[in-house]
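Build me a structure from this.
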Amino acid sequence: MSLPKLYYSSMQVKQGEVDAANASGVEMFTLMTRAGQAVFSVLTQSYPNAKRLLVCCGGGNNGGDGYVVAKLALEQQWQVTVWHVGDTEKIRGDAKRAYQAYLEAGGVVTKPSDSLANFDVVVDALLGTGLKGPVRSERLALILAINDSCLPVVAVDIPSGLNADTGAVMGCAVHASHTVSFIGLKQGLVTGKARDYVGTLHFDGLGVEKAFTQQCQAKVHAIPYELLALLRAPRSKSAHKGDFGKAVLVGGQLGMGGALMLASQACIRSGAGLTATLTHQANIQASLVACPEIMAGDWQDDALFEKRLNWASAVGIGPGLGCDEFAKKRLNQVQSMALPKVLDADALTLLSLYPNVDHNRIITPHPGEAARLLNTTVQTIEADRYRAVMSLQKRYGGVCVLKGAGTLVCSGDEVYVCTNGNPGMATGGMGDVLSGILTALLANKYSLEQAALLGVLLHSCAADEDAKINGENGLLASDLFAHIRRLINKN
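Just a heads-up that it's a prediction; the model follows:
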């Protein structure tokens, strides 16, 4: 069950699976049977010693899948308990057929009870992809009980309570250990809060995925790991430093020099031929000690500032910039240039106060900065990250990188999601490192979209490389530097 790189809305899958089944000559009940078999396969492979199974079913097709799983487990001599939420008399269509097949195999269906103490594993088939409003009443109580039990959970298609289109939690959601999704991966499974609930994601196309992908155009794409190959083209034997771009990083107000130092070192480690900084005079000595290869200059020197901008191939501005009148002046100077540029951190705060459109820049907000840029709340941003990143790109131009779990990249109509990265990245300076990487790639003449996709991927993969060796806790932004270089040069 390798994971596809294309993601779809719940409506696309709902409509497309019928057309795909018809095109493939497959009955819809056969798809339900295959879905149940796929879940049971994950169940037995992941928990080979489990024998006491609880299957929680709702009244829709998701519940029908659950009944198929329950029947398969029953036939394999498992101790099977099925709890059905709702009136079994209202089960319709293929779900009813699966329900009746389970009963004919000797299965019993009961209402949920108060205790989950007598089970080894739970199959969540309560709510499918059609959920739009908050989880309520009996379903809410059962989801809370499942989570409180700390039992391993295999979710059918999507953890109950999760919005399939946005990844938002609709009041509460099942914390799954594994999620088995079918036919087309739902875009809500891979970004935002969903990454706390999905567990290990599995996919099964049920034999109709080829017909489905031919008929349905994906709305969201994964950033493929293979894209890193673009960074690994061998350099000419006669190459010189000027061939690989001149990057300038602007920031580092008094007391905030560390942010710019991280950005500039990430920049030079990402392949920029020449890297210069323009910063507060108090940061220059520390910068030269930390990395003498970076040319550090005083940003209060107007002539030097102008000279560096005219020299640069690309500019990154924002880490430690501050938001005072001087910072605003320097940002305006950068924005007046036709150069490709990266805006991050304090530059985004200033952009929210003085909005403008620039089609030759990358902006890299985290959810808090995104909320300011769109004059809304963090909760609204996180409730629909796809809508947020598209709104940001439309309002400000260029390319938008919406950071967070499942970072999103949007350059117009299409959205890309990064499926790499880990929670250890939730630490100070990580965004500064990303800004440096992006500036280096722009200086190397990658397009805005290429730079954004490559930069986000390289940043996340470097963090994953370090976490594999040292664990997630205690991961520092500067720990990424060595891995960035290794990833760029890996054969």
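
Please count neighbours and contacts with C-alpha atoms only from this point.
Will do.

Look at Lys329 and say how many residues are nearby.
Lys329 has 12 neighbours, counted by other C-alpha atoms under 10 Å.

how far does stretch 160-176 sit from the chain's center?
15 Å (C-alpha atoms, centre = their mean, to the nearest Å).

One more, please, to line up against the first structure:
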Amino acid sequence: MNNYLYTAEQQKNIEEKSNKELGISDLTLMRRAAEAVIEEALSRWSKLRKVVVYCGSGKNAGDGFIVAGLLANRGIAVKVVLVGETKKFGLEAIAAMRFCEHTDAEISTDCNIGNEDLIVDAILGTGIGRIISGTYLKVIETINKAQIPVLAIDVPSGLSVDDGMILGAAIRADLTVTFVVKKKGLYTGKGTSIAGEVVFKDLGIPSQLRHPTNTRLLQLDECLLEIPGRDRDAHKTAFGHVLVVGGDYGMGGAVIMAAEAAFRSGAGLVSVATRDQHALALLLRQPEIMAKGVSDDTELDPLIERATHVVLGPGLGKSEWSRWLYTKLISAGKSGVLDADALNMLAESPKDCSDWVLTPHVGEARRLLNGDKDSNRFSILSRMQKKFGGVSVLKGAGTLITDGKTITVCPYGNPGMAVAGMGDVLSGFLCGLLAQGMPLFKAAQTGVVLHAYAGDEVASKTGERGLMATDLIPVVRKLIR
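Model prediction:
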């Protein structure tokens, strides 16, 4: 399956190439798109009686006109609302409107919504590059207030398909039927919230015209295949020794969660360097983990020497003790995962992190980039990796991972995972995989996917509300067994 992701410009080039080389016209693509939309709509809302289709002034409107006409020919009452100016229509959109006019569909400029069963969004497509305003803004707000299902054609109007950002306002769709290529912005950032279910249709354009890009969607099955097998006569040292460092006063739970996640994801040994008072709690909860209270180099140095990989940051804090630990570990020549307050300290004094996986959320990433206000997740990720080296993970809806050459996008995860401790558990999973010999990039991708997929598994059984970070740990263990 082609899981590469594309920009609006790349889609345009592919459509032009299909026209030039294969003779597939824009009008043919519109017809195929409309048929695909109707197929998906009727499979979900089989008892449709009344539909309203909102049309803008570009090719997206042409899709909408044909959808409206074909639905009308099926005996469904259809109202087409003209939002854009017809004088801006291209030849294909004009032809599509003429087709619609010869059916029983009603064409109107009345933007009010009645008792329709379905709203079809054909207002703005992939070519938009401006902030939504005026009539378009009012129509989008009206649609979003209606308690009626929304189907977006190709992309929800107002969403930037290149980066997942909302251009002032955007349609909140229940279903998005997208065409020709899978678009980057549908799978990360706000795109994950407003696109609803995303269904891809290639419209008959052969796969060879969709050349690989440097951005692609990850899948659980491919990530599971990357996890190394185990010899029957293996020893625990063959699977690495993870050292989790952090847990300042009042934050001992963070290192406990990270350590348990590292163990359950397959590390052979796991140690923890933390405050004295947290070591006992950890031993009582998980005696297999070697917990040590540390306050000086003589206590810490042996732990560093034995470790093959390090998780630095969970509950680390900002005290003198915290900074001592950070300074020791960041210069110890180890490989591992940087998270939480370790990232904030790195922001204060940047250094090369070629042997580390950095796992910030957007706020931490901006601090790493000197307070930059950039909202483009792809740009933030790439600039961060370029500055620090190694592998960067930008957490959030549609988590992004890069090694500086390839960007991968995690399609799993849910809002229930927006709770304390999720980052600590993720760090543990990542380092547990590193300890088993996986390269930085593959470990980061696999760990992110396992973490997010496990969150979906838990949510599917018990719901999103009340989901806790530790709920994911037994699920991941089952996935990788």
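
which residues of the stretch 351-481 of structure 2 fall in helices?
Applying DSSP state H, counting those that start in this stretch to the stretch 351-481 of structure 2 gives helices spanning 362-368, 377-388, 422-435, 440-462, 472-480.

Go through the ones you listed and pick out the most buried.
The highest average neighbour count among those, using mean count of other C-alpha atoms under 10 Å, belongs to helix 422-435 at a mean of 30.

what range in structure 1 matches it?
Helix 422-435 of structure 2 corresponds to residues 430-443 of structure 1 when matched by TM-score structural alignment.

In TSV: the helices of the stretch 351-481 of structure 2, plus distance to His102 of structure 2.
Listed next are the helices of the stretch 351-481 of structure 2 as TSV, based on distance: least, C-alpha to C-alpha, whole Å:
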stretch	distance to His102 of structure 2
helix 362-368	51
helix 377-388	45
helix 422-435	56
helix 440-462	46
helix 472-480	55
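
Any idea which of those helices gets closest to Tyr54 of structure 2?
The minimum distance between Tyr54 of structure 2 and the helices of the stretch 351-481 of structure 2 falls on helix 377-388, with 29.9 Å, by C-alpha to C-alpha.

What is the mean deviation of the closest one from its aligned residues in structure 1?
In the superposition with structure 1, the average deviation recorded for helix 377-388 of structure 2 is 0.6 Å (mean C-alpha distance after the TM-score superposition for structure 1).

what's the matching range in structure 1 for that helix?
Using TM-score structural alignment, helix 377-388 of structure 2 lines up with residues 385-396 of structure 1.

I'd like the distance from the matching stretch to the chain centre, please.
Per C-alpha atoms, centre = their mean, the centroid offset for stretch 385-396 of structure 1 relative to its chain is 15 Å.

and the closest residue to Arg130 of structure 2 other than its chain neighbours, what is it in contact with?
Leaving aside its sequence neighbours, Arg130 of structure 2 sits nearest to Leu167 (C-alpha to C-alpha, 6 or more residues apart in numbering; 6.6 Å). Going by C-alpha atoms under 8 Å, 6 or more residues apart in numbering, Leu167 of structure 2 touches Gly129, Arg130, Ile131, Ile132, Gly158, Leu159, Ser160.

from what I can see Leu426 of structure 2 touches Val449, true?
No. Using C-alpha atoms under 8 Å as the test, Leu426 of structure 2 is too far from Val449 to be in contact (9.8 Å).

Name the residues that touch the match of helix 377-388 of structure 2?
With C-alpha under 8 Å, 6+ apart as the criterion, stretch 385-396 of structure 1 contacts 166, 191-192, 355-359, 370, 373-374, 381, 399-402, 408-413, 415.

Need the three-state assignment for Val198 of structure 2.
strand (DSSP: H, G, I helix; E, B strand; the rest coil).

Roughly how far does the counterpart of it in structure 1 sit from Phe305 of structure 1?
By TM-score structural alignment, Val198 of structure 2 lines up with Leu201 in structure 1. Relative to Phe305 of structure 1, Leu201 of structure 1 is positioned 49 Å away (C-alpha to C-alpha, to the nearest Å).

Report the aligned residue range of structure 1 for stretch 458-469 of structure 2.
Against structure 1, stretch 458-469 of structure 2 falls on residues 466-477 (TM-score structural alignment).
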